[in-house]
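**Student:** Provide a 3D model corresponding to the input given below.
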Amino acid sequence: MTARRHSAGGEQEFAEERASLVRITFGPLIWAMHFLLSYAGAAVFCAKFPHASEHLDLLVWGIGLATLVALAGIAWQGQRSFHQWRKGNEDSLIEEDADGSSEDRHQFLGHAALLLAVISAVGVIYTALPAFLTATCR
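**Tutor:** Coordinates of the predicted model:
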């Protein structure tokens, strides 16, 4: 009976760790999708309308909207990662634990996902800057 409970606990722990590992990729994935959509959208727009600078506002508004959506997704992911990192560690940011329990791994994955979310948010902002700083497709 106890072996069965231990096995079920291990499966739940493995499922949580697997979810944490997948969650780490969300911030960079959102950044990559924003990069692809922004630059591919600009390339297609400028190929179709090379001299139509009056329609360039459509492109800027589209990239601006995509940027807001990407930053919202990254912020949501960062908030979830922050709570995972801080779970069980409210007293201090760094807590020494020599045995390296599964809770420590879970908190580390939350911390890593939070840092990747911050880097991804900066990347999204830098990806969107050229759209707001250029006046033509040339």
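
**Student:** CA only for contacts and neighbour counts going forward, please
**Tutor:** Will do.

**Student:** From Ala8, how far off is the residue nearest to the spatial centre of the chain?
**Tutor:** Centroid-nearest residue in the chain: Gly27, 1.4 Å away (criterion: CA atoms, centre = their mean). Distance of Gly27 to Ala8, computed by CA to CA, to the nearest Å: 31 Å.

**Student:** can you list the residues that contact the helix or strand in which the residue nearest to the centre of the chain is found?
**Tutor:** Using DSSP states H and E, Gly27 maps to helix 26-48. With contact meaning CA atoms under 8 Å, 6 or more residues apart in numbering, helix 26-48 is reached by 59, 63, 66-67, 70, 73-74, 77-78, 113, 116-117, 120-121, 123-124, 127-128, 137.

**Student:** swap the cut-off to 6 Å and go again
**Tutor:** Contact with helix 26-48 is made by Ile63, Ile74, Ala117, Ser120, Val124, Cys137, as judged by CA atoms under 6 Å, 6 or more residues apart in numbering.

**Student:** Taking the residues you listed, tell me the two that lie furthest apart.
**Tutor:** Spanning the widest gap among these are Ala117 and Cys137, at 30.7 Å by CA to CA.

**Student:** Of the two, which one has the most company?
**Tutor:** Ala117 (30 against 16; other CA atoms under 10 Å).

**Student:** In contact with that one, which residues are there?
**Tutor:** Counting by CA under 6 Å, 6+ apart, Ala117 touches Gly27, Ile74, Gly78.

**Student:** Next, the second sequence, to be compared with the first:
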Amino acid sequence: MPSLESLQPEEIEFLRWIGCFTLPPQPLQEALIKAYFHYCHSFEPVLDPQEFFNAYSKGQLCLLLLWSVFMCVATFVEDSLFLINLFQYPLTFKRNAFQRAKTLYDADYEKNKITLIQTVFLMGHFYADAEDRLGPWH
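**Tutor:** Predicted coordinates:
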């Protein structure tokens, strides 16, 4: 799990302000993770399920990776779960998750090279709409 010791206090405060350290409620997290392993993992197995669930159950999963997974599968989860959990639409959540993952990435939050590769691969799946000029491809 990454350490915040390498970051400046103002960087940590900025990450907190963006919401990087505030995860969605547990039911939404579980639905997103279930959707990832049901819909995405079989096509692009970039994560080791056993390692993922072991780290997740211990609360040791990297936030950068977790936000990337959430972003990747937001459109596969029922809209009602987002409404219940304070997000108006899955696309709004997806944009927020991408922004949080990108902010953590830009802050050099994670040092593990494998986690960084997994994260960048997942973040590459972000697509908001045809008018998105500032997404991951730019």
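
**Student:** And the TM-score between them?
**Tutor:** TM-score of the superposed chains, computed with TM-score structural alignment, normalised by the length of the first structure, equals 0.34; 70 aligned residues with a CA RMSD of 3.9 Å.

**Student:** follow-up on the earlier one: can you tell me how far the residue nearest to the centre of the first structure sits from Ala42 of the first structure?
**Tutor:** Gly27 of the first structure is 22 Å from Ala42 of the first structure, by CA to CA.

**Student:** Which residues are in contact with Pro9 of the second structure?
**Tutor:** Here Pro9 of the second structure is in contact with no residues (criterion: CA under 6 Å, 6+ apart).

**Student:** for Leu122 of the second structure, same thing?
**Tutor:** Contacts of Leu122 of the second structure by CA under 6 Å, 6+ apart are Ser68.

**Student:** host element of it?
**Tutor:** Using DSSP H and E, Leu122 of the second structure falls in helix 113-123.

**Student:** buried set for that helix?
**Tutor:** Across helix 113-123 of the second structure, burial judged by 16 or more other CA atoms under 10 Å covers Thr115, Leu116, Gln118, Thr119, Val120, Leu122, Met123.

**Student:** just the angle between the longest helix along the second structure and helix 113-123, please?
**Tutor:** Ranked by number of residues, the top helix in the second structure under DSSP state H is helix 90-106. Angle of helix 90-106 of the second structure versus helix 113-123, following axes from the mean of the first three to the mean of the last three CA atoms, to 10 degrees, is 150 degrees.

**Student:** so what secondary structure elements neighbour helix 90-106 of the second structure?
**Tutor:** helix 63-73 (3 or more CA pairs under 6 Å, 6 or more residues apart in numbering; DSSP states H and E).

**Student:** Beyond the helix it packs on, next helix or strand please.
**Tutor:** Counting by DSSP H and E, what follows helix 63-73 of the second structure is helix 79-84.

**Student:** would JSON lines of the buried residues of helix 113-123 of the second structure with distance to Cys72 of the second structure be doable?
**Tutor:** Putting those into JSON lines (distance: CA to CA, whole Å) gives the following:
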{"residue": "Thr115", "distance to Cys72 of the second structure": "15"}
{"residue": "Leu116", "distance to Cys72 of the second structure": "15"}
{"residue": "Gln118", "distance to Cys72 of the second structure": "12"}
{"residue": "Thr119", "distance to Cys72 of the second structure": "10"}
{"residue": "Val120", "distance to Cys72 of the second structure": "11"}
{"residue": "Leu122", "distance to Cys72 of the second structure": "6"}
{"residue": "Met123", "distance to Cys72 of the second structure": "7"}
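
**Student:** from those, which single one is nearest Lys94 of the second structure?
**Tutor:** Closest to Lys94 of the second structure, out of all of those and judged by CA to CA, is Met123, at 10.6 Å.

**Student:** what residues are up against the closest residue to the closest one other than its chain neighbours?
**Tutor:** Excluding its sequence neighbours, the residue lying closest to Met123 of the second structure (CA to CA, 6 or more residues apart in numbering) is Ser68, at 5.7 Å. Neighbouring residues of Ser68 of the second structure by CA under 6 Å, 6+ apart: Ala101, Thr119, Leu122, Met123.
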